[in-house]
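[1] Based on what follows, work out the 3D shape:
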Amino acid sequence: MSGGLSSLAVASWLHGNGYRVEGFLLDIGQCDRKEFEAFAASVRAAGIPLHSVDARRAMAAAALDVVGFQASYDGGYWNTTGLSRSVIVETVVPRLREAGCTVLAHGCVGGGNDQRRFERYTEHFAPDLTVFAPWRSPEIQQIMPDRASMARHVAAAGLVCMPGNSAEHSIDSNIAGASHEDAGLEDLSTTALRVERLMGVAPDHAPDRVETVVVGVEHGRPATLDGQRLAPEDLLGAANTVAGRNGLGLIDVVEHRVNGTKCRGVYEAPGMELLSHAVRAAHETVTERNASDTARFLSRQLAVSVYEGAAHGLTARAARAGLAEIADRAGATVRLDLYKGGVVGRALLRIDPGAGVVQQRRFSHGGHNWDSAPLSVTASGVPA
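    As a prediction, this is how the structure comes out:
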């Protein structure tokens, strides 16, 4: 359970119809702790046994991996929803076994990406468990054929979804990002400007000044923010804060789905977007051309694997291995200038020694006399 409408409706229906239900509520940063605890208390008050599991660090670490590998999906968006399914199943399986459960039930609607993701990740992490997909059940389909009927069932049971989820609107969020869905957004003539952001402000509401942030990249991964070495969840949380208040991170795409169709997606991931600019600067500076071409191909393969619920399959493992080999030398300290929804400037303050990159330059030698020397920067951040 995550606080959304469909999983709450399924848990409530199963509990009310005599099934032995154990609820597992994973904190992946989908809301603040106060809202999380209030939701947990309401479920317990309804008589459903509930286990709270803190998976924020695992979710953040997975997101930073994807940023380090530059594995964005169609249109360049960070697929935080698909990534969270892997984290959820891997985290919850040991708890299911401790509770003596033999079935993993989820609330994902029929025919969607997430139904397949949960099935594939359960097959990977716990092939001995049965997956119950509720909207394959004729009985549940008849009782709750749409979101409006789900909402009525939840309300009749005295339950309330987490903020933002209703019959009219669906939010899937975690510490790395949020997705927005509703009937209006399914209409491709509708602009995403109508979306009320969860993780920041729209560019026209961002400050009327440039804000600067410094990101340290080590072995191809974001590691520090403004000189501070932070735990994954704190690093991503701090990046979300600074990027969100400057209007970064919302993207509107039409994506290829697992079942071969297309759909519109509106996603927020301000922290990942911010950190990716620093990672990209480090890679551009130290990675030679053939390796860069290979990395772009592998990044796409990894992104597709995550989207399709195969983040631990052979293709994803091979892509990660190759990307880790290429990214290992990518280290730099990068200053980013943020303004009204964009990264408007960047400067490399430090490049890891031993990168072996040669820079060709001419203006410091009269404008027409070219010189080649190992790339480096001075203490002021100006190329040496």
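
[2] drop to CA atoms for contacts and neighbour counts, all remaining ones
    OK.

[3] Helices along this protein, start to end?
    Using DSSP state H, the helices of the chain run over residues 5-16, 33-45, 56-68, 80-98, 113-125, 138-143, 147-156, 183-186, 232-245, 270-286, 289-307, 314-327.

[4] Out of those, the one nearest R194 is which?
    With respect to R194, and counting by Cα to Cα, the nearest of those is helix 183-186 at 9.0 Å.

[5] how about this one, so we can line them up?
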Amino acid sequence: MKQYKKVVLAYSGGLDTSIIIPWLKENYGCEVIAVSADVGQGTELDGLEEKAIKTGASKIYIEDLKKEFVEDFIWPTLKAGAKYENYLLGTSFARPPIAKRLVEIAKKEGADAICHGCTGKGNDQVRFELTIKALAPEMEIIAPWRIWNIKSRDEEIDYAEKHNIPLKITRETNYSKDKNLWHLSHEGLDLEDPANEPKYDKILELGVSPEQAPDKPTYITISFEKGIPVALDGEKLDGVTLIQKLNELGGKNGIGLLDIVENRLVGMKSRGVYETPGGTILYHAHEVLETLTLDKETAHYKALVAQKYAELVYNGQWYTPLREAIDAFVDKTQETVTGDVKLKLYKGNIINAGTTSPYSLYSEDIATFGADEVYNQKDAEGFINLFGLPLKVKAMLDKKNKH
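    Predicted coordinates:
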């Protein structure tokens, strides 16, 4: 194998990256610099510095990316209304800011290569590497899962035990998880069979199942300015704090559980269970506000754009001209998406409880079933005659041809 002097490793302290440090040193004889990105995974970062150094890293960077993650990646995706197969893209848009910081540190340290612990079956390898190619096209990339002789997570645990590497998981709790400020994903073990109902009582970390949620509803009001959530119940909050508070409120009310079989970029189907309590609330509130503030043609076209935006994010194509161009379109649509959305959270449900906006296009005077002075119902006759003219002409022709 090609030899490297210094490698920067995307390090989470999980199973994959824990064994990669000694594996890199064994196979390349290189210095390993670990980089851990704090995108809101909380206690998962505890003890990382000591563990990285003990397992062979020369140093470790622990970078707080939460603010950048929210403002530069989550908010644009929320404003776009992007969902991939009904999934709110929790892992997908966390990878570009992490890879961006990896590139910055690799350049600073004069590293020969960047290494990641993504498997050859997953989407994350694409997301990391496309970002690296976009920001540092000259940088070498090492992906151990595509070249080593380890074939399973069980064999990874064997390697860790042989090298005395401490792990936080066991063979029985060896779910593949990804946690950040926005979501928590669960894959593997019994979840690999779509016939199995998830063991929510065992796997949930951000909240509870709807059955375990309180019998009393929780009311909240979210305020938006130009498509960005800025306050909760009248209190101005930064993005990180707002999401954290909504995660807590949504989690305790059983909000944001998703069990899907999705189509991975690499071609296979994958079953995953996702917890996105705060994000689910924000998407719902944003969509409700847009029903008031966007005209029909813009709203319908934006839905088409949202689909493409979601595919770009899911496929790791964040740093592309098309994503930037769509952002420009989305930002224009968000100029009037300002207002308050009141919601009722109850046992997994998000129920609308009232929406207001200074830019509302809804007119009670026009829409009313009562008497009004602004709409002449007789005008509808001419509209229907013109709107239905192609149908009428076609029917007349069909009738003529039958004779």
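
[6] And the TM-score, once the two are fitted together?
    Overlay of the two chains. TM-score (TM-score structural alignment, normalised by the length of the first structure): 0.88; 361 aligned residues with a Cα RMSD of 2.2 Å.

[7] follow-up on the earlier one: kindly reformat the helices of the first structure as CSV containing distance to V357 of the first structure and mean neighbour count.
    Shown next, in CSV, are the helices of the first structure (distance: least, Cα to Cα, whole Å; neighbours: other Cα atoms under 10 Å):
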stretch, distance to V357 of the first structure, mean neighbour count
helix 5-16, 52, 22
helix 33-45, 46, 15
helix 56-68, 20, 22
helix 80-98, 34, 19
helix 113-125, 41, 20
helix 138-143, 60, 12
helix 147-156, 56, 17
helix 183-186, 46, 14
helix 232-245, 29, 22
helix 270-286, 6, 24
helix 289-307, 11, 20
helix 314-327, 14, 18
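
[8] The corresponding residue of the first structure for D193 of the second structure - how many residues pack around it?
    Applying TM-score structural alignment, one finds that D193 of the second structure aligns to D187 in the first structure. The tally of other residues near D187 of the first structure (other Cα atoms under 10 Å) stands at 11.

[9] So D187 of the first structure versus R264 of the first structure, what's the distance?
    Using Cα to Cα, to the nearest Å, D187 of the first structure is found at 8 Å from R264 of the first structure.

[10] same check, this time on Y307 of the first structure
    15 Å.

[11] Please apply the same query to F24 of the first structure.
    Distance from F24 of the first structure to R264 of the first structure, counting by Cα to Cα: 30 Å.

[12] go on, A192 of the first structure?
    Relative to R264 of the first structure, A192 of the first structure is positioned 10 Å away (Cα to Cα).

[13] what's the overlap in contacts for these two?
    Common neighbours of A192 of the first structure and R264 are listed as L185, D252 (criterion: Cα atoms under 8 Å, 6 or more residues apart in numbering).

[14] what does S92 of the second structure align to in the first structure?
    Checking TM-score structural alignment: S92 of the second structure goes with G82.

[15] who's in contact with that match?
    By Cα under 8 Å, 6+ apart, the residues touching G82 of the first structure are D114, R117, V306, Y307, E308, G309.

[16] give the contact list for the residue mapped onto the fourth one from the second structure.
    Taking TM-score structural alignment as the criterion, the aligned counterpart of Y307 of the first structure in the second structure is Y314. Under the criterion of Cα under 8 Å, 6+ apart, the contact list for Y314 of the second structure reads Y84, L89, S92, F93, N123, L265.

[17] now do I171 of the first structure
    By Cα under 8 Å, 6+ apart, the neighbours of I171 of the first structure are G4, G164, N165, A178, S179, H180, E181.

[18] how about it, what's its match in the second structure?
    So, by TM-score structural alignment, I171 of the first structure is matched to K177.

[19] cool, and V258 of the first structure?
    Mapped onto the second structure by TM-score structural alignment, V258 of the first structure lines up with L265.

[20] Its match: what's it in contact with?
    Contacts of L265 of the second structure (Cα under 8 Å, 6+ apart): G122, N123, Y314, N315.

[21] before we move on, what about I243 of the second structure?
    L181, W182, G278, G279.

[22] N180 of the second structure versus that one, what's the distance?
    Taking Cα to Cα, one finds I243 of the second structure at 11 Å from N180 of the second structure.

[23] What of D46 of the second structure?
    From D46 of the second structure across to N180 of the second structure, the span is 14 Å (Cα to Cα).

[24] Same question for D193 of the second structure.
    Counting by Cα to Cα, the gap from D193 of the second structure to N180 of the second structure is 25 Å.

[25] Not counting sequence-adjacent ones, nearest residue to the alignment partner in the first structure of G250 of the second structure?
    Here G250 of the second structure is matched to A243 in the first structure, going by TM-score structural alignment. For A243 of the first structure, ignoring the flanking residues on the chain, the nearest one in space by Cα to Cα, 6 or more residues apart in numbering is P270 at 5.3 Å.
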